[in-house]
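Visitor: I would like to see how this sequence folds:
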Amino acid sequence: MSATRAARAMAAGVLAAHPEAVCVLRPMADGGEGTVAALLGGWDDRSATAARRIVVPVLGPLGAGVEAELAWLPERRVAVIESASAVGVHLVPPGARDVLRADSGGVGTLVRAALDLGAERIVLGLGGTLTSDGGAGLLRELGVRVLDRHGEPLPPGVPLDVATLDPTDLDPRLARARIDLACDVTNPLLGPEGAAAVFAPQKGATPEQVPIIEAALSRMAGLLDGVAVRVGSRGSGGSGGSASVAGGGAAGGLGAALLALGARMRPGVQVVAEAVGLAEAIAGADLVLTGEGRVDRQTLAGKVPSGVSALARAAGVPVIVLGGGVDSSADLSPLGARAVHGIADGLPLAEALRRGPELLTAATARVLRDLAT
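Guide: Coordinates of the predicted model:
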């Protein structure tokens, strides 16, 4: 189920148990794939807070035209972007993937579109990209000149011969916009846990290509530190700069490039919660319902139920967590939930998936009736 469909199924269960109840829907995500869809899926009201879908024509990872999208929350002046919408690995069939040619420029086009809308804050979800270019394409689209040792612009893709990053013409609007990177990946740009070694093979890079990509990203790291100094950014931070900053290796080095421009790396569920005004929606509520496909130990590591529960606890509102399945051996007490319920325990997976909304509505109604007694 999408987050929107799950929220509506929960609301139907609440109203089945308590027809007089008022349900406030805030579909949630953790900044990864599905974040924009959650925001665009429709909330419980028609207020100006609700997100609008903006379609942006961009060049995909290998240069083909793609209709990417972003979510625009006009009342909050917030734009929400998924990198994968523009340069996702899913946009290219496995047999046609070429990591050395894959370029992140489409993400830069989305950022410019957000600035054109007047965004004062951009939530940018990293992950799921085909790119390993260290953000070179993104930088180019935002006005940075990516040059070889002869002073000539480099072609799209991994910047094999990069010698200069010149931010003289960097879009000045970036200085007035806050960029939050929604990402839970802590891999650095370089090294055995970096973008080339860990993520490039997942995107189709051969063993021979990995050291080539690593060498290019190593040159990019030093140049990104220079960009950070030029634009007055503290984003790359740390004694190792762009090479070792946590999260710099996300999305093939997009993390490092954006941090050098002054973006901030934050847990995805936190930035999405802020974007949708979740804390305000929880204030004054009697009960919060949240959930995910499977509730287990990983739920405690920054997943949606964990973030939602933390906000609810801060507001003194009880939380019920509903999951397609629940790991009964896991210690879920750190969630602080009033109860954790599975909606499809014992059912074959295919049947549970087919009947998901129906099962979630029934489980929600059952939980609410149990609470009343």
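
Visitor: from here on, contacts and neighbour counts on C-alpha atoms
Guide: OK.

Visitor: which stretches of the protein form strands?
Guide: Counting by DSSP state E, the segments of the chain that form strands are 52-59, 65-73, 78-82, 121-125, 145-147, 164-166, 178-182, 264-266, 288-295, 319-326, 339-342.

Visitor: other residues contacting the first one?
Guide: Strand 52-59 is contacted by residues 40, 65-74, 86-87, 105-106, 109-110, 113 when judged by CA atoms under 8 Å, 6 or more residues apart in numbering.

Visitor: now a ChimeraX select for only the buried ones of those.
Guide: Only the buried entries of the contacts of strand 52-59 go into this ChimeraX selection, using 16 or more other CA atoms under 10 Å:
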select :40,66,68,69,70,71,72,73,74,86,87,105,106,109,110,113
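
Visitor: number of nearby residues for Ala362?
Guide: 19 (other CA atoms under 10 Å).

Visitor: name the nearest residue to it, sequence neighbours excluded.
Guide: Distances taken as CA to CA, 6 or more residues apart in numbering put Gly13 closest to Ala362, at 5.9 Å, once the chain neighbours are dropped.

Visitor: so how far is Leu335 from the one you found?
Guide: 23 Å (CA to CA, to the nearest Å).

Visitor: which of the two has more neighbours?
Guide: Neighbours were counted for Gly13 and for Leu335 using other CA under 10 Å; Gly13 has more, 25 against 20.

Visitor: so that one makes contact with Glu358?
Guide: No: using CA atoms under 8 Å as the test, Gly13 is too far from Glu358 to be in contact (9.2 Å).

Visitor: returning to that earlier point: contact partners for the residue nearest to Ala362?
Guide: Leu360, Thr361, Ala362, Ala363, Thr364, Ala365, Arg366.

Visitor: most packed of the strands of the chain?
Guide: strand 78-82 (a mean of 29; mean count of other CA atoms under 10 Å).

Visitor: now show me the structure for the sequence below, then we'll compare the two:
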Amino acid sequence: MDTTRGTRGGIGARRVVIAPDSFKGSIGAAAAAEALAAGWRSVEPDAVVVLRPMADGGEGTVAAFAASVPGSRRMPVTVTGPDAAPVEADWLLLPASADAPAGTAVVELASTSGIELLGERRLPWDADTTGFGQAIVAALDHGVSRLVLGIGSSASTDGGAGLLRALGAGFSGVDGAPIAPGARGLRDLERVDLSGLRAVPPGGAIVLTDVTNPLVGPAGAAAVFGPQKGFDADGVQEADAALARFARLVGADPATAGSGAAGGAGFALHAWGAGLVPGAPQVAELIALEAAVAAADVVLTGEGSFDGQSAAGKVPSFVSAVAREAGVAVALVAGRIAPDAATAAFAASVSLTVLAGSPEASLADPARWLHEAGASLARLLPRG
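Guide: The predicted structure follows:
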């Protein structure tokens, strides 16, 4: 049990909570938190450093929980990746609790069906979410009481058809044969059979997402996120029409906020019976961030790119609000800080690009520059 009192209590070393998101495509949240902690301790070795790596449902969600929840266990699973190749992944088993007596499973789309698994390739018509569904099935087969599902960083725009098929749904074309994986198959869809779907576990399923987009339309999955997955303008229109058809046949509302997340995986999971929730607040609750911040003297948070959109539900703005409510100073570390970014809420801010001298240098060795950022903030932020 940690009985060390921070300077807020007037005795002992300063207590520092480190709660960054992942620096996407560069370093995960847990590793980023470790590097910041090492940098801070290089200046202030007696500091009491508490790591609470954060996530909003995307890349690094499993790692964030693993680093913050004592007794959690990684459960290996081999799944079908977004390009149909085998992927070695894992889901996380959280310890039993009063509301989840058989434990809670944290399953992440990014590590099973994510865009990073494709490297530089893009498969707009063929990538799908089968692997994510297979990992969910593995957790259900284990007998967990509850699911926490992170759905950021998707490679596909399949409406979640792949994950539903893994859970027992059937999708066929006019000839009765199963449709092809991905958005390509949705164009041929004629019949949906949900009678074989696995049941949601007794404690329910929640879906962590940082977007509120609907499934279809100008703000939908294809229009907003399709280009980054490889669709051209004509492809966006075709995919949007295919998703609209899919929604009609499934019989669920494509306008539900968050249903367009992860290429429509949010839609599929909501149709299955899961609840869509903002990612950062739910992760914070499960890792007890608020209690850790309340006992801190200073908080560090961050993400890869802090810009004008970061205030809309992203991790740094959420952590800043928690710290402000507790009356604790909070500092920001980001790979880059855009000119339009609002940083007034932070006691200090550090850009890894500025520290390293260029974006390329920062990305080449993020742990080194996070260490430097931690040390810099330890010097910059006064005690008390």
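
Visitor: would you list the strands of the first structure in a markdown table and tack on distance to Leu100 of the first structure?
Guide: Output for these, formatted as a markdown table (distance: least, CA to CA, whole Å):
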| stretch | distance to Leu100 of the first structure |
| --- | --- |
| strand 52-59 | 16 |
| strand 65-73 | 19 |
| strand 78-82 | 22 |
| strand 121-125 | 22 |
| strand 145-147 | 16 |
| strand 164-166 | 19 |
| strand 178-182 | 24 |
| strand 264-266 | 26 |
| strand 288-295 | 35 |
| strand 319-326 | 39 |
| strand 339-342 | 44 |
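
Visitor: and these: which comes nearest Ala279 of the first structure?
Guide: When the strands of the first structure are compared by CA to CA, strand 288-295 sits nearest Ala279 of the first structure, at 11.1 Å.

Visitor: packing partners of that closest one?
Guide: On a contact count with 3 or more CA pairs under 8 Å, 6 or more residues apart in numbering; DSSP states H and E, strand 288-295 of the first structure meets helix 304-315, strand 319-326.

Visitor: run through who's touching the first one.
Guide: Read it as helix 304-315 of the first structure. If you take CA under 8 Å, 6+ apart as the criterion, helix 304-315 of the first structure is touched by 28-30, 269-270, 273, 279, 282-283, 288, 290-292, 299-300, 318-319, 321, 335-337.

Visitor: which of the contacts of Gly13 of the first structure fall within helices?
Guide: Counting by DSSP state H, the contacts of Gly13 of the first structure place Leu360, Thr361, Ala362, Ala363, Thr364, Ala365, Arg366 in helices.

Visitor: do you know how far the second one is from Ala37 of the first structure?
Guide: If I follow you right, that is Thr361 of the first structure. For Thr361 of the first structure relative to Ala37 of the first structure (CA to CA), the value is 21 Å.

Visitor: do the same with the third one
Guide: Between Ala362 of the first structure and Ala37 of the first structure the distance is 25 Å, computed by CA to CA.

Visitor: with the first structure superposed, average distance for the lengthiest helix in the second structure?
Guide: Ordering each helix of the second structure by length in residues (DSSP H) puts helix 233-250 first. Superposed on the first structure, helix 233-250 of the second structure shows a mean distance of 2.9 Å to its aligned residues (mean CA distance after the TM-score superposition for the first structure).

Visitor: so which bits of that helix are buried?
Guide: 235-247, 250.

Visitor: out of these, who's nearest Ile27 of the second structure?
Guide: Nearest to Ile27 of the second structure among these, with distances taken as CA to CA, is Val236, at 30.7 Å.

Visitor: ok, that closest one touching Lys229?
Guide: No: with contact defined as CA under 8 Å, Val236 of the second structure does not count as touching Lys229 (10.2 Å).

Visitor: residue range for stretch 146-166 of the second structure in the first structure?
Guide: Mapping stretch 146-166 of the second structure onto the first structure (TM-score structural alignment) gives residues 121-141.

Visitor: stretch 75-88 of the second structure too?
Guide: Using TM-score structural alignment, stretch 75-88 of the second structure pairs with 54-67 in the first structure.

Visitor: want to throw the contacts of Gly13 of the first structure into TSV with distance to Asp345 of the first structure?
Guide: Putting the contacts of Gly13 of the first structure into TSV (distance: CA to CA, whole Å) gives the following:
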residue	distance to Asp345 of the first structure
Leu360	12
Thr361	15
Ala362	13
Ala363	11
Thr364	14
Ala365	16
Arg366	15
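
Visitor: quick check: closest non-adjacent residue to the alignment partner in the second structure of Ala263 of the first structure.
Guide: Aligned by TM-score structural alignment, Ala263 of the first structure pairs with Ala274 of the second structure. Of all residues not flanking Ala274 of the second structure in the chain, Ala205 sits nearest, at 4.8 Å (CA to CA, 6+ apart).
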